[in-house]
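Visitor: model this:
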Amino acid sequence: MNSVNGYLVTFYTQQDRRHGHQQISEWLMDLARDLGFEGATLNVATEGFGRDRKLHSAHFIELSDMPVQLSLAITEQECNTLFERLEADGVQVFFIKVPIEMGTSGRHS
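Guide: Below is the predicted model:
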C-alpha cells in the first residue's frame, strides 16, 4: 500500500451562495479541477444549520437554501495552493481541515 499525508478539507455552503456568476460549490469544484487535484466529492444535504442558527433545508418548491458540502483529500502543497487562491479571489466559505493519511489499497498495475 502506498500512502501520503495530507488533509481532508470539507467546505460547507448553501445552494444559493455565489462567487461571481457561479454557485460557490460549482466554483470550488471547477477550481479543484483547474488546480489538477485528483478528485472532489460534492454532497447535497436535506437539512442543516450554520452559526446563525437558521435552519437551511431543501424544500419541494425551492431548493436554493439547500446545504451543500464539498470534500477534497489533498496534499499539503495542494492545500496551501487552494487556500492561497481562495484568499486571492476573496472567497468566504466555512471549512473543516483535518490531517489524514491517504492512499490506495491493493496492487497497482
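Visitor: From now on I want contacts and neighbour counts done on CA atoms only, so please keep to that.
Guide: OK.
Visitor: Now do the longest strand anywhere in the chain: which elements does it pack against?
Guide: Longest among the strand segments of the chain by residue count, using DSSP state E, is strand 2-14. Under the contact definition 3 or more Cα pairs under 8 Å, 6 or more residues apart in numbering; DSSP states H and E, strand 2-14 sits against strand 67-75, helix 76-89, strand 94-104.
Visitor: Nearest to Val44 among these would be which one?
Guide: Using Cα to Cα as the measure, strand 67-75 is the one of the helices and strands packed on strand 2-14 that comes nearest Val44, at 4.6 Å.
Visitor: Second chain to compare with the first, below:
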Amino acid sequence: MEGSFLRFYVNEIQTHRGRLLWEWLLDQGNRLGIRGGSAFRAIGGFGRRHALHEDRFFELAGSSGIEVEFVVTEEEAKRLLALVGQEKMRIFYTRIPASFGVISPDAEDPPEPAS
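Guide: Next up is the predicted model:
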C-alpha cells in the first residue's frame, strides 16, 4: 500500500482536554481506525528555541519530547490532520511518503486497496 509515515512531535507534559497530548493523539488515531500508532520518548534534542533537552538533566524533568507516529493511508492522514486542525492545536509534524504492507497477512489484516 502507499501512504505516509506521519509523526507528531510534542512535549511530554503537554495536555489537551485534560489528557497528555501524546495519549490523546494515539486515542484519536485508534478511534479513526488507523491500524496502529506508537509513542517514543526522546533521550535528547532541541526545538525552535534551540534549548538542548536531555533526559539526564534533573532540572529539565518533564521537558523531553515525545514522538507519536503512525503509518497511514492518504485518507487516514487527511482525517487525523483535519481532526488536529479542528482542535486548534499547534503541533509540529512530519509526513513522509511510505510503502507498507503485511507479509503473510491473516484474516484480521485489512485488504490492500486495488491499484
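Visitor: if you compare the helices and strands packed on strand 2-14 of the first structure, which one is most tucked away?
Guide: Here the criterion is mean neighbour count by mean count of other Cα atoms under 10 Å, and of those the winner is strand 67-75, at a mean of 21.
Visitor: matching residues in the second structure for that strand?
Guide: On the second structure, the counterpart of strand 67-75 of the first structure by TM-score structural alignment is residues 65-73.
Visitor: before we move on, back to that, can I get the helices and strands packed on strand 2-14 of the first structure in a markdown table including distance to Asn2 of the first structure?
Guide: Converted to a markdown table, these look like this (distance: least, Cα to Cα, whole Å):
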| stretch | distance to Asn2 of the first structure |
| --- | --- |
| strand 67-75 | 14 |
| helix 76-89 | 17 |
| strand 94-104 | 6 |
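Visitor: How far off centre is stretch 3-22 of the first structure?
Guide: Averaging C-alpha positions (Cα atoms, centre = their mean, to the nearest Å) puts stretch 3-22 of the first structure 2 Å from its chain's average.
Visitor: first vs last residue of that stretch, how far apart are they?
Guide: Distance across stretch 3-22 of the first structure, first residue to last, is 34 Å (Cα to Cα, to the nearest Å).
Visitor: on that earlier part again, report the aligned residue range of the second structure for the helix or strand following the longest strand of the first structure.
Guide: Past strand 2-14 of the first structure, heading to the C-terminal end, the next element that is a helix or strand (DSSP states H and E) is strand 18-19. Counterpart in the second structure of strand 18-19 of the first structure, with TM-score structural alignment as the criterion, is residues 15-16.
Visitor: Check the mean deviation of the matching stretch from the first structure.
Guide: Aligned to the first structure and superposed, stretch 15-16 of the second structure gives a mean residue distance of 1.5 Å (mean Cα distance after the TM-score superposition for the first structure).
Visitor: Would you mind pulling the contact partners of that stretch?
Guide: Stretch 15-16 of the second structure is contacted from outside by Leu21, Trp24, using Cα atoms under 8 Å, 6 or more residues apart in numbering.
Visitor: 6 Å instead, please
Guide: Taking Cα atoms under 6 Å, 6 or more residues apart in numbering as the criterion, the residues outside stretch 15-16 of the second structure that touch it are Leu21.
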